[in-house]
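Engineer: A predicted structure for the sequence below; I have some questions about it.
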Amino acid sequence: MNCTDLNQKLTGNSNQIFITTYHSPLGLMFLGATEKGICLVEFYDRIHLEKTLLKLAESLKAHFVEEENEHLNQLKEELSLYFDKKLQKFTIPLVFTGTDFQQKVFQSLIKIPYGSTSTYKNQAIVLGDVKAIRAVATANGLNKIAIVIPCHRIIGSNGSMVGYAGGIHRKQALLQLEGALHQNQFSLL
């Protein structure tokens, strides 16, 4: 997948999303940023990646440029520190897309501390509507800024591993890296 192919599907978008790749310990990732901050952190083999990229570009009225910017450089540094267990909280500016509700869900994810986990039900309670569990789960699945917006910290109410667009094996690895998995959870995979 390259910028030219994606940009041919976008018309009239004047803003730019600068994209680059990052070789993480868990696989190749696409990183994207506008002039205002990071808008994309996704694994290269994520399900429906092209659809996610096109939706992002449409939301931001932007086209893709294969070029680095200051935010991408900072993100690469912070990701490297994170994977080396030297960073627990990202400081990079973020550009959210999605509905107001989805953005509230993303903000609630950021508040889950490093080394901790939560559930969709707990997120719904934090957002003030325990009946919104499915909407919360759907919003989590629409997160385009993996790791930085830590949707990997959401587990099932019974402690089981639940969906993760980057793959359950990566979710487990991220939680292990953060020290958030209890020994009995390893058998659930």
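Structural biologist: Arrived safely, thanks for sending.
Engineer: contacts, neighbours, all on C-alpha from now
Structural biologist: Will do.
Engineer: Please identify the buried residues of the longest strand seen in the chain?
Structural biologist: Longest strand of the chain, by residue count under DSSP state E: strand 15-24. Buried positions in strand 15-24, judged by neighbour count with 16 or more other CA atoms under 10 Å: Gln16, Ile17, Phe18, Ile19, Thr20, Thr21, Tyr22.
Engineer: how about the closest residue to the third one other than its chain neighbours, what does it touch?
Structural biologist: Computed as CA to CA, 6 or more residues apart in numbering, the closest residue to Phe18 that is not its neighbour in sequence is Val65, at 4.9 Å. Listed by CA atoms under 8 Å, 6 or more residues apart in numbering, the contact set of Val65 reads Cys3, Gln16, Ile17, Phe18, Ile19.
Engineer: Could you confirm Val65 falls within a strand?
Structural biologist: Yes: assignment of Val65 by DSSP: H, G, I helix; E, B strand; the rest coil places it within a strand.
Engineer: quick one: it from Gly27, how far?
Structural biologist: 22 Å (CA to CA, to the nearest Å).
Engineer: Where do the strands of the protein begin and end?
Structural biologist: Counting by DSSP E, the strands of the chain are 15-24, 27-33, 38-43, 62-66.
Engineer: what's the single longest helix in the chain?
Structural biologist: helix 70-83 (DSSP state H).
Engineer: Now the residue at minimal distance from the centre of the chain. Nearest residue, chain neighbours left out?
Structural biologist: Note on the chain: the residue nearest the mean C-alpha position is Ala146, at 1.9 Å, using CA atoms, centre = their mean. On the basis of CA to CA, 6+ apart, the spatially nearest residue to Ala146 that is not a chain neighbour turns out to be Val41, at 5.2 Å.
Engineer: Put this next to the previous one:
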Amino acid sequence: MPSQKATVYYTELESPIGTLLITGDGDAITGLHMERQASRPAMDEHWRRDDQRFRDAREQLAAYFEGRLHRFELPLAGAGTDFQKTVWKALREIPYGETTTYGQLASRIGNRNASRAVGLANGRNPIGIIVPCHRVIGANGSLTGYAGGIQRKQWLLAHEQAHMGR
């Protein structure tokens, strides 16, 4: 008996940084991808648009872009290794409007020598913005790589800085 491919639910949301593609499995968000992002998945016949299913995510993202929301409260299910999931969990603990380095994040998860592995896990984060990988910078303060593009990373950081006191 051939295995049946699972349905991927999705919605698209216009934002100040372009159209966002949000995917889910029916229970949780599995991805948030930006336009022209290399890891953006290709749609096929198993994809079903369902804006209502993502109502909370759409509302919270809109509030984030308006500067009114500083922490997302959404069910997430990004696919990854245990190490990647540990890094992604630590990313969610970086306060709004603040940044940390790969080395600091490695220390935070208990392995101060794993900054390169942390960088790789950060780069494979499937749920951008909600899992704020944009808040991680180089040890010298530089804006290192970002799957959505450095300009978007710069915009997101500036946006958060501008709305920290709200």
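Structural biologist: Done, it's in. Worth saying up front: this structure is predicted, and the values here are computed from it rather than measured.
Engineer: what does the residue nearest to Phe18 of structure 1 align to in structure 2?
Structural biologist: Counting by TM-score structural alignment, Val65 of structure 1 corresponds to Arg48 in structure 2.
Engineer: One more: Gly27 of structure 1?
Structural biologist: Gly27 of structure 1 maps onto Gly18 in structure 2, by TM-score structural alignment.
Engineer: again, but for Glu42 of structure 1
Structural biologist: Alignment note (TM-score structural alignment): Glu42 of structure 1 maps to His33 of structure 2.
Engineer: wait, doesn't its match sit right on Gly18?
Structural biologist: No: under the criterion of CA atoms under 8 Å, His33 of structure 2 makes no contact with Gly18, lying 10.2 Å away.
Engineer: Tell me which of those two has more neighbours.
Structural biologist: Neighbour totals were compared for His33 of structure 2 and Gly18, and His33 leads with 23 against 12 (other CA atoms under 10 Å).
Engineer: residues touching the more buried one, list them.
Structural biologist: Leu20, Leu21, Ile22, Ser39, Arg40, Pro126, Ile127, Gly128, Gly148.
Engineer: For structure 2, which segments are assigned as helices?
Structural biologist: Using DSSP H, the helices of structure 2 run over residues 55-65, 82-91, 102-108, 115-123, 150-162.
Engineer: How about the longest helix of structure 1, which residues are buried there?
Structural biologist: Buried residues in helix 70-83 of structure 1 (16+ other CA under 10 Å): His71, Leu72, Gln74, Leu75, Lys76, Glu78, Leu79, Ser80, Tyr82, Phe83.
Engineer: Then stretch 158-177 of structure 1?
Structural biologist: Gly159, Met161, Gly163, Tyr164, Ala165, Gly166, Arg170, Lys171, Gln172, Leu174, Leu175, Leu177.
Engineer: so where is that stretch in structure 2?
Structural biologist: Under TM-score structural alignment, the match for stretch 158-177 of structure 1 is residues 140-159.
Engineer: How about residues contacting that stretch?
Structural biologist: 17, 33-39, 65, 67, 97, 101, 123, 134-135, 137-138.
Engineer: The residue nearest to the centre of structure 1 matches what in structure 2?
Structural biologist: So, by TM-score structural alignment, Ala146 of structure 1 is matched to Gly128.
Engineer: what residues are up against that match?
Structural biologist: Contacts of Gly128 of structure 2 by CA under 8 Å, 6+ apart are Gly31, Leu32, His33, His134.
Engineer: Select from those the one having the most neighbours.
Structural biologist: His134 (28 neighbours).
Engineer: nearest residue to that residue other than its sequence neighbours?
Structural biologist: Lys153 (5.5 Å).
Engineer: Distance-wise, check that neighbour relative to Leu143 of structure 2.
Structural biologist: 8 Å.
Engineer: Please name the residues that touch the corresponding residue of structure 1 for Ile109 of structure 2.
Structural biologist: Per TM-score structural alignment, the equivalent position to Ile109 of structure 2 in structure 1 is Leu127. Shown in contact with Leu127 of structure 1 (CA under 8 Å, 6+ apart): Lys104, Val105, Ser108.
Engineer: Quick one: map the first one onto structure 2.
Structural biologist: Structural alignment places Lys104 of structure 1 opposite Thr86 in structure 2 (criterion: TM-score structural alignment).
Engineer: ok, its match - contacts?
Structural biologist: Ile109.
Engineer: To what extent does the longest strand of structure 1 diverge from structure 2 after superposition?
Structural biologist: With mean CA distance after the TM-score superposition for structure 1, strand 15-24 of structure 1 departs from structure 2 by a mean of 1.3 Å once superposed.
Engineer: tilt between that strand and strand 62-66?
Structural biologist: Counting by axes from the mean of the first three to the mean of the last three CA atoms, to 10 degrees, strand 15-24 of structure 1 lies at 40 degrees to strand 62-66.
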